[in-house]
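> just coords:
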């Protein structure tokens, strides 16, 4: 599994951003810098993304069940229809992220920044000037 992560990082550093349909279940991607990555349709069940920079990332239809996203940077990330069941998003930066259609059953959002986030029902719960 480590070799596939290393391969992903190398391709990302070479400028590639689209990585659809990967299975990174259980992988440790903590503290990586991956802004604007497109992991649509990927599986990251029980993956560790602690402190990972996923600013402007496209995570449409991604399975993040039981993933650890503590302190992850998800500012303006597209999480449409993502499965975040039991995911840990403590202290995550979700400002202006799009969670339209996402499954968030039992997800943990303690101390997360949800300003301007589009909730699963399509409503932005924190509309502030």
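All right, it came through fine. The model shown is predicted, which means the values in this text are computed figures rather than measured ones.

> switch to C-alpha atoms for all contacts and neighbour counts from now on
Noted.

> how close does residue 58 get to residue 3?
Distance, residue 58 to residue 3, using CA to CA, to the nearest Å: 23 Å.

> next one for the comparison:
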């Protein structure tokens, strides 16, 4: 296994989605904080409760505003025409729809519940799974350059042979995950749970742990 954890100041890290505090999200949406939290708790505004604290994706809120403008109130991120966030589909159906939406140009797939999804062998460059639950999924041999897994549950997930150049795993849980033979070039980890990770044969260069 080749290891080199030294960073370089000349390399610019890829930008990721900005995570907003409730008062910042309220200002972004032009709401009071109470109105924002009421809408979020009613399921009408996308947010995530992390360790008892609410956080909001600026990209998610931007998409929410656009879809509100086009479709009015409700839960537009569950609209079948706008994203693969179906609650009742099987895992296989969810994965298929994500792949279809990706191939149609979509890149942002936040807050998914898709344990055990199979994405093996695909090109998913730049995909963003912010705060998704992908436990037990397979990304074997997948091109995941610049992919974002910030805050994801990736326990027992396989990235064997995947290209994770410039991928971002900050605050994710990768306990028991498989990175055998993966390309970890400038990959950002700094995860919240690392136990049992397999790095055998991984090519590690300028990664951040």
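Looks like it came in fine. Quick caveat: nothing in here was measured; it's all calculated off a predicted structure.

> TM-score of the superposition?
Remark: TM-score between the superposed chains equals 0.77 [TM-score structural alignment, normalised by the length of structure 1]; 117 aligned residues with a CA RMSD of 2.4 Å.

> neighbour count for residue 58 and residue 3 of structure 1, which is higher?
Comparing residue 58 of structure 1 with residue 3 by other CA atoms under 10 Å, the one with more neighbours is residue 58, at 26 against 8.

> tally of neighbours for residue 92 of structure 2?
For residue 92 of structure 2, the count of nearby residues is 13 (other CA under 10 Å).

> can you give me the strands for structure 2?
For structure 2, the strands defined by DSSP state E cover 19-20, 48-50, 53-57, 183-185, 203-205.

> now distance to residue 99 of structure 2 too, for the ones you listed, in a markdown table please.
Formatted as a markdown table, the strands of structure 2 follow (distance: least, CA to CA, whole Å):
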| stretch | distance to residue 99 of structure 2 |
| --- | --- |
| strand 19-20 | 25 |
| strand 48-50 | 24 |
| strand 53-57 | 22 |
| strand 183-185 | 22 |
| strand 203-205 | 27 |
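
> which of those sits most buried?
Mean neighbour count (mean count of other CA atoms under 10 Å) peaks for strand 183-185 among the strands of structure 2, with a mean of 24.

> okay, and that one goes to which residues in structure 1?
Using TM-score structural alignment, strand 183-185 of structure 2 lines up with residues 103-105 of structure 1.

> what sits up against that stretch?
For stretch 103-105 of structure 1, contacts defined as CA atoms under 8 Å, 6 or more residues apart in numbering pick out 81, 82, 83, 84, 85, 86, 87, 120.

> surely the third one meets residue 66?
No - checked against CA atoms under 8 Å, the pair residue 83 of structure 1 and residue 66 is beyond contact range at 9.3 Å.

> neighbour-wise, which of the two wins?
Set residue 83 of structure 1 next to residue 66 and count neighbours by other CA under 10 Å: residue 83 wins out with 27 against 20.

> contact partners for the more buried one?
The contact partners of residue 83 of structure 1, by CA under 8 Å, 6+ apart, come to 61, 62, 63, 64, 65, 102, 103, 104.

> in helices, which of these fall?
Judged by DSSP state H, the contacts of residue 83 of structure 1 include no members of helices.

> save these as a markdown table, and put in distance to residue 92 of structure 1 too.
Formatted as a markdown table, the contacts of residue 83 of structure 1 follow (distance: CA to CA, whole Å):
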| residue | distance to residue 92 of structure 1 |
| --- | --- |
| 61 | 19 |
| 62 | 17 |
| 63 | 17 |
| 64 | 14 |
| 65 | 16 |
| 102 | 16 |
| 103 | 17 |
| 104 | 14 |
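
> out of the residues you listed, which are shared with structure 2?
Retained in structure 2 by both residues aligned by TM-score structural alignment, their matches' CA atoms under 8 Å are the following of the contacts of residue 83 of structure 1: 61, 62, 63, 64, 65, 102, 103, 104.

> which of these lies closest to residue 52 of structure 1?
Ranked by distance to residue 52 of structure 1 (CA to CA), those are led by residue 64 at 13.9 Å.

> counterpart of that closest one over in structure 2?
Using TM-score structural alignment as the criterion, residue 64 of structure 1 maps onto residue 144 of structure 2.

> likewise residue 84 of structure 1?
Using TM-score structural alignment, the partner of residue 84 of structure 1 in structure 2 is residue 164.

> so which residues of structure 2 form helices?
Taking DSSP H, the helices of structure 2 run over residues 22-29, 33-41, 58-71, 91-103.

> residues in structure 1 aligned with the third one?
When structure 1 is aligned by TM-score structural alignment, helix 58-71 of structure 2 has no counterpart there.

> the shortest one too?
Residue correspondence for helix 22-29 of structure 2 in structure 1, counting by TM-score structural alignment: none.

> mind checking how far that helix is from the chain centre?
Offset of helix 22-29 of structure 2 from its chain centre (CA atoms, centre = their mean, to the nearest Å): 21 Å.
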